[in-house]
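>>> here is my input, please return the structure:
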Amino acid sequence: MKHRMEPILTLTLNPAIDGACEAEQVHPTHKIRTSNERYDPGGGGINVARVLQRLGAPVTGAYCAGGASGGLLDDLIDRIGVPRHCIPITGETRMSLAVFEHSTGQEYRFVPEGPELSEAEWQSVLDYAERADCGWLVASGSLPRGVPVDFYARLAATCSARGVRVVLDTSGEPLAAALEAGGLFLAKPSLGEFEALAGRKLATLQEVGDAALGYVTAGKVQQIAVTLGHRGAVLAHAGGVLCRRGLDVPVRSATGAGDSFVAGMVHALASGMDAADAFRRGMAAGTAAVLTPGTDLCEVADIERMWLALGSQDSC
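Here you go, the predicted model:
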């Protein structure tokens, strides 16, 4: 019998309109002529929703947006057909830019801090999440100015109490506060974010795994996946620690790789896969994302190719 997938809600408090282009060389003062410009709706949760939609999941992207740029964000999301719920704010939605430099193969990313939210505005986000019809809630990205650092902790407490599986991808104090409060199903920090959380460098994969497992055994989170870039990723869960090496693939852009990892893993878990296969699925999606330029995220065909490649590769 096919597993019935519960509705997935993604939440982005600080979304962006992600611009991407290419240039021969990036230099100061003089005009830089660019090509292949594109604009996509962005921000952690929106990126996750874009990938989940490509994978055929029942997903809705909720986000805060305001000003003229907020209207453009609405339009961009409507163009790609992701079901959405906009929580209006008075501030202008931010606009980011990624520039790929042909002469070096490097990518430059410019990311504004974004608007400041009032208490009434961030409280309206909590109110919406409390009544949203979903089985999974993916909260992803930074908190805007004005939002308390324990916002995600409050969100997890509210939603997990009614049986919603809460997935969190953030960093710094908001991540620390949410883990301390507990109630998370899955957290996905990068290695740098996890080391900042641990307060020390983690030199080996075993050290990463042991530190991550500590949060699981303490009841702070059911699963925690730490992504290590080209080195791979580590997953700690009730069954222990899993580690997978990264695949050697050409990197065109790292934009959205972490969001794609989250989407791939959540989709697999919501489809009924176990933790090990979902972890592999997340790695396949994250790896597929680096194959596409700028802000284009991962393609389903690439995910399937990476899935097969990872299946023939030994674990760490």
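>>> only C-alpha atoms for contact and neighbour calcs from this point on.
OK.
>>> surely residue 208 forms part of a strand?
No. Assessed with DSSP: H, G, I helix; E, B strand; the rest coil, residue 208 is helix; it does not lie in a strand.
>>> I'd say it and residue 234 touch.
Yes. Between residue 208 and residue 234 there is a contact at 7.3 Å, judged by Cα atoms under 8 Å.
>>> joint contacts of these two?
Common neighbours of residue 208 and residue 234, using Cα atoms under 8 Å, 6 or more residues apart in numbering, are residue 226.
>>> for the comparison step, fold the sequence that follows:
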Amino acid sequence: MTQVKTTAKTAAQAKTCGEAAPVIAYLIGVDGGGTGTRVVLADRQGKPLARGTAGPSALAHGRPQAWEAILQAITDAFAQAHLAHPALSDIAIACGLSGVNNAQWADELKALNPGFALLLTETDAGTTLIGAHQGAPGAVIALGTGSVGEVLQSNGQRREVGGWGFPVSDEASGAWIGMRAVNYLQRVLDGRATSSRFADAIYAHCGGDKDTVFRWLAQANQTRYAEVAPIVFQHAEESVVARSMLLDAGREVEMIADALDPTHTLPLALCGGLAAALLPFLPDGLRQRVRTPLGDSASGALILLQQHLRST
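Have a look, this model is predicted:
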């Protein structure tokens, strides 16, 4: 289980130390991954006011870069709410971020806190789980640039499946699907596989000639491979190869689901940018079990923050 990490003094700690407790005017929940950052801005009572977005904030891309994206998304949220941006010391923030389970990265992120009154960090899988079932027991599989499964059992225990990181894990994710598509293109260019319109589309995306493909590969990371995944979905009806990739992804989702909840008794939600697109490719039994999440990862981070503030 990933523990929630905090920085800054809580009101109770400040009182014990004889200091004035920070005056928190706004609460912010953050969902940060390899493709983008989404935040929900709320008032002190937790009433949502607006949402904001920015670029990737997965910690694998760098901790300073993560803060840059988070701050941009927060600025966007205040603009969407038509509110003046307050001092960061007036804000409490909870961040559900890809990569927080790497303790060194999480510590570096906390050390770079730009001035928030309170900072909580949790994995994006953890906040997705909280948001999907509003804190109640259940299981989630998050499918986006990366992938991970998480379950909250009735006894309060949490467990994670997958999420070991790209390229060795993240099965059924956008990056996982995209990497397989690029491998197919390599086979076509070598003559090991038959060319198709599907291969042509990947070839065009990666530059359109072999030298450019090599340069694309040299710069490819998790996000760039994930950007290839939409091409696979676009050609799934006409291409047996593309459809096979997505059916393989569906079976990977099933294995994650079975590992999370072998008895199939807990509610299961699929979340993330690829959840709806992959639904038709899931095995029938799994597809019938899936329910719509009640909230997203950013709202889960906000719930986590409210729970913490109530407890202190």
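>>> got a TM-score for the pair?
After superposition, the two chains reach a TM-score of 0.28 (TM-score structural alignment, normalised by the length of structure 2), with 147 aligned residues with a Cα RMSD of 6.6 Å.
>>> just the strands in the stretch 201-312 of structure 2 please.
268-271, 290-291 (DSSP state E, counting those that start in this stretch).
>>> ditto for the stretch 201-316 of structure 1
221-227, 232-237, 240-245.
>>> reformat the ones you listed as JSON lines; add distance to residue 45 of structure 1 and mean neighbour count.
Output for the strands of the stretch 201-316 of structure 1, formatted as JSON lines (distance: least, Cα to Cα, whole Å; neighbours: other Cα atoms under 10 Å):
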{"stretch": "strand 221-227", "distance to residue 45 of structure 1": "17", "mean neighbour count": "25"}
{"stretch": "strand 232-237", "distance to residue 45 of structure 1": "20", "mean neighbour count": "24"}
{"stretch": "strand 240-245", "distance to residue 45 of structure 1": "25", "mean neighbour count": "19"}
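>>> want to throw the strands of the stretch 201-312 of structure 2 into TSV with mean neighbour count?
Output for those, formatted as TSV (neighbours: other Cα atoms under 10 Å):
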stretch	mean neighbour count
strand 268-271	26
strand 290-291	16
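>>> reformat those strands as CSV; add distance to residue 37 of structure 2.
As requested, these are arranged in CSV below (distance: least, Cα to Cα, whole Å):
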stretch, distance to residue 37 of structure 2
strand 268-271, 15
strand 290-291, 24
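>>> and residue 143 of structure 2, which of these is closest to it?
Set against residue 143 of structure 2 and scored by Cα to Cα, these come closest in strand 268-271, at 6.1 Å.
>>> residues contacting the closest one, please?
Contacts for strand 268-271 of structure 2 (Cα under 8 Å, 6+ apart): 128, 132, 138-143, 257, 276, 289-293, 296.
>>> between the residues you listed, which is nearest residue 94 of structure 2?
Using Cα to Cα, the contacts of strand 268-271 of structure 2 come closest to residue 94 of structure 2 at residue 128, 12.6 Å.
>>> now residue 189 of structure 2: which helix or strand?
In this assignment (DSSP states H and E), residue 189 of structure 2 forms part of helix 174-190.
>>> cool, and residue 185 of structure 1?
strand 184-187.
>>> so which residues of the stretch 101-250 of structure 1 form helices?
119-131, 151-160, 172-181, 191-198, 205-217 (DSSP state H, counting those that start in this stretch).
>>> of all the ones you listed, which one is nearest residue 267 of structure 1?
For residue 267 of structure 1, the closest of these is helix 151-160, at 18.5 Å, according to Cα to Cα.
>>> which secondary structure elements does the closest one contact?
With contacts taken as 3 or more Cα pairs under 8 Å, 6 or more residues apart in numbering; DSSP states H and E, helix 151-160 of structure 1 sits against helix 119-131, strand 165-169, helix 172-181.
>>> now these in CSV, with mean neighbour count and distance to residue 222 of structure 1?
Listed next are these as CSV, based on neighbours: other Cα atoms under 10 Å; distance: least, Cα to Cα, whole Å:
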stretch, mean neighbour count, distance to residue 222 of structure 1
helix 119-131, 15, 21
strand 165-169, 24, 10
helix 172-181, 19, 10
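>>> can you say which of these is nearest to residue 300 of structure 1?
strand 165-169 (21.8 Å).
>>> the closest one packs against which elements?
The contact analysis (3+ Cα pairs under 8 Å, 6+ apart) places strand 165-169 of structure 1 against strand 136-140, helix 151-160, strand 184-187.
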